[in-house]
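# Attaching a predicted model along with its sequence, questions to come.
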Amino acid sequence: MQPALELSIYTLLRMAFIWQLISTAIYVVGSLAIAAFLYDNFKSLVCIIKALLEPYFQPQLPQTLLDKYGKWAVVTGATDGIGKEYAKELARQGLNLVLISRTQEKLIAVTNEIEAQYKVKTKWIAVDFAKGREVYDEIVKELAGIPVGILVNNVGKMYDYPDSLDNVQEDVLWDIINLNIGAVTMLTRKLLPQMKAAGKGAIVNIGSGSELQPIPNMAVYAATKKYITYFTLALEQELAEHNIAVQLVMPLFVVTKMNQYSNTVMQGGLLIPNAQSFARSAVFTLGKTSVTNGFWSHGLQYFIMKMAPQHVRMLISHEMTRRLRHEYLNTQGKNKVS
């Protein structure tokens, strides 16, 4: 009986040791996962708090956007929505502006409004980024002699309403690719040499919270926003040694013309700010953090969404775009269902 008892004790000890190893491994992996999640989600908040406290400990550091980056800012897609309100908020802080958009009449109206309200210098450039490569030489020519300190890559395009890929017109898809990917890439490329020579600058790329997962019925739009995320994060590392800040802004739903296909979204609310509220909040983060959702409720939504696996987020997004699509078609009196 004694050998059997010893064998039983040995087996129990071995099982206990193996279980302890497994428990330790689970604990270590879980701790690392939690630490990574907290770092990703609270890094921006910590950076903002740090930036707010810095003036008390290092008052010699430049404090305003003008001091940090220079007197001139370029804003694309500047005649509506987030772009227009970004421009107005930068002007409120004393920056001169170059506004770039497609429609000359709207540009003239916005520049007149900003000049009258904020007493800053403005210039407008009317180009259609959907035309692709041909517009950038004209932009560079118009910007000659202007020391651009801040570039806000805001111009972009969404589907007319959520829909499956084969139902979206090819011209719309090309416009989405040229505006959402081409413009942010090529305009940044054109202005980088000037910023490097000046030894300072800021590039703000307006992405979207839709980059968090693939979104059926908005497949191309969400994919282009994922491009902006990766492009911006890589560029941030590239340009750090040149004292050029690169910021990624990832809003969720905002009351803008881009979302006018949905009466629900356009009603706004606690989770869906208007463009003015969003822009004022987002500009506040410039120079304080490199990644932001731009608005407190968007940050909260993003935080909660990231807790779910990507596949679950995609299923939820699919259901959301289905409902938005049906809402639009019902509003238009159409009977298509998918």
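Now that the structure is in, tell me what you want to look at. Numbering: from 1, shown residues only.

# Please count neighbours and contacts with C-alpha atoms only from this point.
Fine.

# and the closest residue to K50 other than its chain neighbours, which of the three is it?
Once flanking residues are discounted, K50 sits nearest to K288: 8.0 Å by CA to CA, 6 or more residues apart in numbering. Three-state assignment for K288 (DSSP: H, G, I helix; E, B strand; the rest coil): coil.

# K288 and S208, how far apart?
Distance, K288 to S208, by CA to CA, to the nearest Å: 19 Å.

# re the thing from before, L45 is in contact with the residue nearest to K50, correct?
No. In this structure, K288 is not within contact of L45 by CA atoms under 8 Å, at 9.2 Å.

# Between those two, tell me which one has more neighbours.
Counting neighbours by other CA atoms under 10 Å for K288 and for L45 shows that K288 has the greater number, 20 against 16.

# can you pull the contacts of that one?
Neighbouring residues of K288 by CA atoms under 8 Å, 6 or more residues apart in numbering: C47, I48, K50, A51, L52.

# Which of those residues are buried? Put it as a PyMOL command.
Only the buried entries of the contacts of K288 go into this PyMOL selection, using 16 or more other CA atoms under 10 Å:
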select buried, resi 47+48+51
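
# any chance of the contacts of K288 in TSV, plus secondary structure and distance to Y118?
What follows is these, written out as TSV (DSSP: H, G, I helix; E, B strand; the rest coil; distance: CA to CA, whole Å):
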residue	secondary structure	distance to Y118
C47	helix	30
I48	helix	27
K50	helix	30
A51	helix	26
L52	helix	25
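
# tell me the two of the contacts of K288 that are most distant?
With CA to CA as the measure, no two of the contacts of K288 lie farther apart than C47 and L52, at 8.6 Å.

# ok, back up a step: return the member of the contacts of K288 nearest to V75.
The closest of the contacts of K288 to V75 turns out to be I48 (CA to CA; 23.2 Å).

# what residues are up against that closest one?
So I48 contacts T285, K288, T289 (CA under 8 Å, 6+ apart).

# one more structure, for comparison:
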Amino acid sequence: MEAFQHQLFTLIGGLICFYVLVKCIRFMKYIFPHMWSAVPQTFFRSMGEWAVVTGAGEGLGRAYSFELAKRGLNVVMISRTLEKLQRAATEVEQTTGQKVKIIQADFTKNSVYENIEKNLQGLDIGVLVNNVGMLHNPLPCRFLNGSDIDESLVNCNIISVTKMTKMILKQMESRRKGLILNLSSGLGTFPCPLYTMYSASKAFISTFSKALQAEYKAKGIIIQVVTPYGVSTPMTRYQKPDLITKTAEEFVSESLQYVTFGDEVFGCLAHEVLARVLQFVPLWVFHSNRFQETVLHSFTNYLKKMWRNPNP
């Protein structure tokens, strides 16, 4: 009996070591993406002539528009604020020499899709970036202390992804190629208190994208959910970049190297490491009242500091 137990524990230990080794080897692809599975310069252009980017006026959407244009794609930039959209489009066009088409659309409204589809007719669309999104509350707060619930967040964060995907996936399926990147959030990887509505909407994007990839992978279409943590954008009030918080340009440039790495990526090496560290933190820690009170207290002190010194 003792010998059997010894062999059993040895086998279990060996399997665990083998599992960890495989995970470590697979993680190496994020450290050396060019060696693991280099994405050729012509990859994105081979998908089609045009890329469509939502929420393209600023932040990540603007950065994706620039990067995809640098890689040889013409870009359709869609956003709500016409002035920001026109300014960003001019910069992309003048910097890259690619064609740029703009469509003004407020994704909090459910009536914008007929006009979008009309303006996209006849375009050979190879890449779709569903980037547009909004926070229900700009600062962390408990559900009942937040803004009144309306359809805006659901329309912007959920309906926009499903409608835009269905609109463009049809032609990708007929051509048997295409790339769809759906922007989620690290806060959507677990039920996140104080950002309840936002967390839930981003969890939908993750599940939707992975299920859709299972349906259409065999048809030559890549559907990937990109799940960033900290990125310095208007949504994060241009938080100062550091080891974890990336500029939009840094994050997008790195994340486009990972488009062949599976149905979900965290977008950059720092966020890939952070995601794996957080997997070891029990969920009850984030759900504890002490943790929530600490977060609320920290943000209160941060705002007081900003009010006293608006230009640190």
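Now that the structure is in, tell me what you want to look at. Bear in mind that the values here come from a model prediction, so they are computed numbers and not experimental data.

# Any idea what the TM-score is?
Once the chains are overlaid, their TM-score stands at 0.86 when taken by TM-score structural alignment, normalised by the length of structure 2; 305 aligned residues with a CA RMSD of 3.0 Å.

# which residues touch the residue nearest the centre of structure 2?
In structure 2, the residue lying closest to the centroid (CA atoms, centre = their mean) is L183, at 2.4 Å. Taking CA under 8 Å, 6+ apart, we find L183 of structure 2 in contact with V129, N130, N131, I205, V225, V226, T227, P228.

# what lines up against it once you look at structure 1?
Aligned counterpart of L183 of structure 2 in structure 1: I206 (TM-score structural alignment).

# now do L123 of structure 2
Using TM-score structural alignment, the partner of L123 of structure 2 in structure 1 is I146.

# got a markdown table for the contacts of L183 of structure 2, with distance to S174 of structure 2 too?
Output for the contacts of L183 of structure 2, formatted as a markdown table (distance: CA to CA, whole Å):
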| residue | distance to S174 of structure 2 |
| --- | --- |
| V129 | 19 |
| N130 | 20 |
| N131 | 24 |
| I205 | 24 |
| V225 | 22 |
| V226 | 25 |
| T227 | 28 |
| P228 | 31 |
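
# nearest to V273 of structure 2, of the residues you listed?
V273 of structure 2 lies nearest to P228 out of the contacts of L183 of structure 2, by CA to CA, at 11.6 Å.

# now the strands for structure 2?
50-54, 74-79, 100-104, 125-130, 178-183, 221-226, 231-232, 246-247, 264-265 (DSSP state E).

# From M134 of structure 2, how far out is the residue nearest to the centre of structure 2?
As judged by CA to CA, L183 of structure 2 and M134 of structure 2 stand 12 Å apart.

# ditto for K304 of structure 2
K304 of structure 2 sits 24 Å away from M134 of structure 2, going by CA to CA.

# The two: who's more crowded?
More neighbours surround M134 than the other of K304 of structure 2 and M134, with 19 against 11 (other CA under 10 Å).

# so what's the residue mapped onto the more buried one from structure 1 closest to, chain neighbours aside?
Mapped onto structure 1 by TM-score structural alignment, M134 of structure 2 lines up with K157. The shortest distance from K157 of structure 1 to any non-neighbouring residue, by CA to CA, 6+ apart, is to I176 (5.2 Å).

# quick one, what contacts P191 of structure 2?
Applying CA under 8 Å, 6+ apart, we find P191 of structure 2 in contact with S199, A200.

# Correction: the previous question concerned V120 of structure 1.
V120 of structure 1 touches A91, G94, L95, N96, L97, I114, counting by CA under 8 Å, 6+ apart.

# What distance do you get for the match of M134 of structure 2 to M218 of structure 1?
Taking CA to CA as the measure, K157 of structure 1 falls 11 Å from M218 of structure 1.

# before we move on, what about Y302 of structure 1?
For Y302 of structure 1, the distance to M218 of structure 1 - CA to CA - is 18 Å.

# And the helices in the stretch 151-300 of structure 1?
170-177, 184-198, 219-239, 263-266, 275-285, 296-305 (DSSP state H, counting those that start in this stretch).

# List the contacts of the first one.
I take that to be helix 170-177 of structure 1. By CA under 8 Å, 6+ apart, the residues outside helix 170-177 of structure 1 that reach it are A130, G156, K157, M158, Y159, V220, Y221, T224.

# Could you rerun that using 7 Å?
Here helix 170-177 of structure 1 makes contact (CA atoms under 7 Å, 6 or more residues apart in numbering) with A130, G156, K157, M158, Y221, T224.

# same question, the second one
Among residues not part of helix 184-198 of structure 1, those counted as contacts by CA under 7 Å, 6+ apart are Y136, G149, N153, G201, H242.

# angle of that helix against strand 244-249?
With axes from the mean of the first three to the mean of the last three CA atoms, to 10 degrees as the basis, helix 184-198 of structure 1 and strand 244-249 are set at 150 degrees to each other.

# What of the fifth one?
Here helix 275-285 of structure 1 runs at 140 degrees with respect to strand 244-249, directions being taken by the same axes, to 10 degrees.

# Tell me the residues of structure 2 aligned with helix 275-285 of structure 1.
Aligned using TM-score structural alignment, helix 275-285 of structure 1 spans residues 248-258 in structure 2.

# Go through the helices of the stretch 151-300 of structure 1 and name the closest to K106 of structure 1.
helix 275-285 (17.1 Å).

# Quick check: that closest one compared with structure 2, mean distance?
Helix 275-285 of structure 1, aligned to structure 2 and superposed, deviates on average by 1.2 Å (mean CA distance after the TM-score superposition for structure 1).

# residues making contact with that helix?
I48, G81, I82, E85, Y86, E89, V254, V255, T256, G294, F295.

# Please apply the same query to stretch 96-115 of structure 1.
Contacts to stretch 96-115 of structure 1, defined as CA under 7 Å, 6+ apart, come from residues 71-79, 88, 120-128.

# Now which of those residues would you call buried?
The neighbour-count criterion (16+ other CA under 10 Å) marks 71-79, 88, 120-122, 124-128 among the contacts of stretch 96-115 of structure 1 as buried.
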